[in-house]
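> Predicted model, plus sequence, below.
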Amino acid sequence: MRMFLVTFHKLVSDDTGHERPARQHQVLVPATSEASARAAGQALFCEANGIVDWRLRADSCEAAAVQEERA
């Protein structure tokens, strides 16, 4: 099973009024696909924050496959 890094961002305004993504949470999950990694990451994010929907604390959720290091 591949490992995915799931990252959650919230858009926040900086002092010039421009929106910037601020990382809210990041978790490493084993999954068979990017979609299942996002779903697992969303469940973990909700559990960690005591909420029922991840969109209450973040605006985006992205999953990226992690390359395994070979010795």
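Nice, I can see it.
> CA atoms for contacts and neighbours, from now on please.
Noted.
> pretty sure Val6 is touching Gln26, no?
Yes - using Cα atoms under 8 Å, Val6 is in contact with Gln26, at 5.6 Å.
> Which one's more surrounded, those two?
For Val6 versus Gln26, the count of surrounding residues by other Cα atoms under 10 Å is larger for Val6: 23 against 17.
> try this one side by side with the last:
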Amino acid sequence: VMIVDTMVAHQIFKIIEALDLLGVKTMLIGIRPEVAQTMIQLGINFSKLTVKSNLEQALLSLNLTIDTLE
């Protein structure tokens, strides 16, 4: 997502909440600094989310590597 406004942020979190109801743990990956700053300014609460800077870190946090996925 290139630009995050209140509508985009609201939709993202509605999707995350719906996935949570299904038992899916959601992880946000690769949020650019300016997008993260906008989301913070909008008052978005990240306390229930896992946020990783890139796919490699996300996979490592799940004890996976690209090699294990091939």
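Cool, the structure landed. Because the structure is predicted, anything quoted here is derived from the model rather than measured.
> Got a TM-score for the two of them?
TM-score of the superposed chains, computed with TM-score structural alignment, normalised by the length of the second structure, equals 0.27; 26 aligned residues with a Cα RMSD of 3.2 Å.
> Tell me which stretches of the second structure form helices.
Using DSSP state H, the helices found in the second structure span residues 6-21, 33-41, 55-61, 66-69.
> can you tell which of those is closest to Met27 of the second structure?
Between Met27 of the second structure and the helices of the second structure, the tightest spacing by Cα to Cα is seen for helix 55-61, at 7.8 Å.
> Skipping adjacent residues, who's closest to Phe4 of the first structure in space?
Among residues not flanking Phe4 of the first structure along the chain, Ala65 sits closest, at 4.4 Å (Cα to Cα, 6 or more residues apart in numbering).
> residue contacts, the one you found?
2-5, 34 (Cα atoms under 8 Å, 6 or more residues apart in numbering).
> Looking at those, state which has the most neighbours.
Highest count within the contacts of Ala65 of the first structure by other Cα under 10 Å belongs to Phe4, 24 neighbours.
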